[in-house]
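J.: Kindly return the folded structure for what I paste below:
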Amino acid sequence: MIQLKDLTLGYGRRILLDNVSARIPEGQLVALLGRNGTGKSTLLRAMMGLEKPQSGEIILQEKNVASLKPERLARNISFVTTDKVRIANLRCEDVVALGRAPYTNWLGQLQGEDLKRVDNAMRLVGMSGYADKTMDKMSDGECQRIMIARALAQDTPVILLDEPTAFLDLPNRYELCLLLKRLAQEENKCIVFSTHDLDIALSICDFIMLIDNPHLYALPTSEMVASGHIERLFHNESITFDAQEMKVRIK
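T.: As a prediction, the model looks like this:
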């Protein structure tokens, strides 16, 4: 679904990723891990075509992301940022409807198919009853579900999320990640999200991408645990793994 080919990312002389390659599968939930400042957000932005690589390519649907026009890109990949969104004067249904922008005419008019997509997206995230509510009166978890619904309404095969659990408590983090996994499997989406929650990533996600500057490791979760890459990267935090239960233990 997404392929990184000899990709180098960085700022000036600072190299975050150096000549890395990886293939990210569809129909799976993928966690992007790494220490603070290692380039997780930069990599997600590069996948969105918002950050220009120093060299190499990001291939989406067999096309170089850099060569895609904005409308074509918007029909293939959607992005949920880490920012808290609080829109006081816009109903949740209208926020989700913004995801249909790549498909509407120049007036932004929604057709019958667009309305069906919006309704279905809200149903998939369990927010159908919130259509007429405004996000300024909702919890962080509820708002995050609305933003995921907007991405679903955009109807892209790839969804990227930058730390979607950052402002949630632990039960809501698990609930949101379980929702993402269900959407990846049932809707056959490639869903990639950055996170610092190792335990959630290893217990829920199908695939792990790990940034250890300037390297990137991309493996199925069980293989990533067995490789020892995560334990080496986070060794200062005394992390150990139960390989059978796929659990993280921090001493």
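
J.: from here on, contacts and neighbour counts on C-alpha atoms
T.: OK.

J.: Could you report the separation of residue 169 from residue 176?
T.: Look at residue 169 and residue 176: by C-alpha to C-alpha, to the nearest Å, they are 11 Å apart.

J.: Name the residue in the two with the higher neighbour count.
T.: Remark: of residue 169 and residue 176, residue 176 carries more neighbours, 21 against 11, as counted by other C-alpha atoms under 10 Å.

J.: to compare against the first, here's another:
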Amino acid sequence: MKDILRLSDLTIGYGKTTNRRVVMQGIEAALHPGRLTCLIGDNGVGKSTLLRTISAFQPKLGGEIMLGEREIDSFTRQELARLIGVVLTERPQVQNLTVFQMAAMGRSPYTGFFGRLSDDDRRIVGESLRMVGIEHLAGRMAGTLSDGERQKMMTAKALAQQTSVVFLDEPTAFLDYGSKVETLQMLRSLCHDNGKTILLSTHDLELALQIADDLWVMTHERLITGPTAALAADGTLSRFIDKRGIRFDPTTMTIRVVAE
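T.: Model prediction:
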């Protein structure tokens, strides 16, 4: 299976030669087309830093990020906007835009920021809103949305870009349990039925175990990657999850609270 994105000896962190802070180094990983990959790890381990780096939102400190056959630094912003859709955790400043207008900004790589939307563009935006379940909010002002609704709006914006690769940082944050399940199932269907490659970070560990094709397990020491079933079978997930009073069951892919 040909990799759509590959990380080789990657170092992530902040700063340059002076005041440099390394979050992790020696990262080796790949994303495969048509698969949903979940990035899991404890708070503060560097998941958002990794996502921002491979999205080219912040510079890497070393190593390679290959997107197809090209190093990611060789792409222009316009080129990347047609290849990668990104939803980060920052709150967008969108007080004077409707939900439809905000989602329609996902079409700007094709129309230009002030470009006119064609009928096809409007159809794509409407379909993106429908896919995340907020088509009824299209006329609402974006600044009036709840945290969960805003998260769905930003996901719709990324889907409207119609990129083959999508990165999402905590897309199920602030959602109720049913909406979390629907969102992850929708993203998996986009991979399996539409050939998209999606990487998302999540703290919804049990849902990720049951829905993700592949996992990137991030510890403070390294990034471990592989198919979800394989990481369950070889004990990786048990070593990552098991703590006092918590046990991972690899046969049911569930997490149990146990008496100590």
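
J.: hey, where'd the helices end up in the stretch 101-250 of the second structure?
T.: Listed from the start of the chain, the stretch 101-250 of the second structure has helices (DSSP state H, counting those that start in this stretch) covering 108-111, 119-131, 147-160, 177-194, 205-211, 228-233, 236-241.

J.: And the third one against the first structure, how far off on average?
T.: Okay, so that is helix 147-160 of the second structure. Taken over the aligned residues, the distance from helix 147-160 of the second structure to the first structure averages 1.7 Å (mean C-alpha distance after the TM-score superposition for the first structure).

J.: Could you do the shortest one as well?
T.: In the superposition against the first structure, helix 108-111 of the second structure averages 1.0 Å from its aligned positions (mean C-alpha distance after the TM-score superposition for the first structure).

J.: outside of that helix, which residues touch it?
T.: Residues from elsewhere that reach helix 108-111 of the second structure, judged by C-alpha atoms under 8 Å, 6 or more residues apart in numbering: 78, 81, 82, 114, 115, 117, 161.

J.: same thing with the last one?
T.: Counting contacts by C-alpha under 8 Å, 6+ apart, the residues outside helix 236-241 of the second structure that touch it are 231, 232, 247, 248, 249, 250.

J.: Drop anything exposed from those.
T.: Among these, the ones that count as buried by 16 or more other C-alpha atoms under 10 Å are 231, 232, 247, 248, 250.

J.: Pull the most distant pair out of the residues you listed.
T.: 231 and 247 (15.1 Å; C-alpha to C-alpha).

J.: ok, now how distant is residue 108 of the second structure from residue 102 of the second structure?
T.: Distance, residue 108 of the second structure to residue 102 of the second structure, using C-alpha to C-alpha: 11 Å.

J.: I meant residue 36 of the second structure, not that one.
T.: The separation that residue 36 of the second structure has from residue 102 of the second structure, given C-alpha to C-alpha, amounts to 25 Å.

J.: same check, this time on residue 218 of the second structure
T.: Taken as C-alpha to C-alpha, the span from residue 218 of the second structure to residue 102 of the second structure is 32 Å.

J.: Could you do residue 234 of the second structure as well?
T.: As judged by C-alpha to C-alpha, residue 234 of the second structure and residue 102 of the second structure stand 44 Å apart.

J.: The two: who's more crowded?
T.: More crowded of residue 234 of the second structure and residue 102, by other C-alpha under 10 Å: residue 102, with 21 against 11.

J.: Quick one: residues contacting the aligned residue in the first structure for that one.
T.: Residue pairing (TM-score structural alignment): residue 102 of the second structure is matched to residue 95 of the first structure. Contacts for residue 95 of the first structure (C-alpha under 8 Å, 6+ apart) come out as 146, 147, 150.

J.: again, only this time at 7 Å
T.: Neighbour list for residue 95 of the first structure: residue 150 [criterion: C-alpha atoms under 7 Å, 6 or more residues apart in numbering].

J.: about what we covered before: dump the contacts of helix 108-111 of the second structure to CSV, plus distance to residue 92 of the second structure and neighbour count.
T.: Listed next are these as CSV, based on distance: C-alpha to C-alpha, whole Å; neighbours: other C-alpha atoms under 10 Å:
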residue, distance to residue 92 of the second structure, neighbour count
78, 20, 12
81, 17, 21
82, 20, 18
114, 18, 8
115, 21, 12
117, 21, 17
161, 17, 27
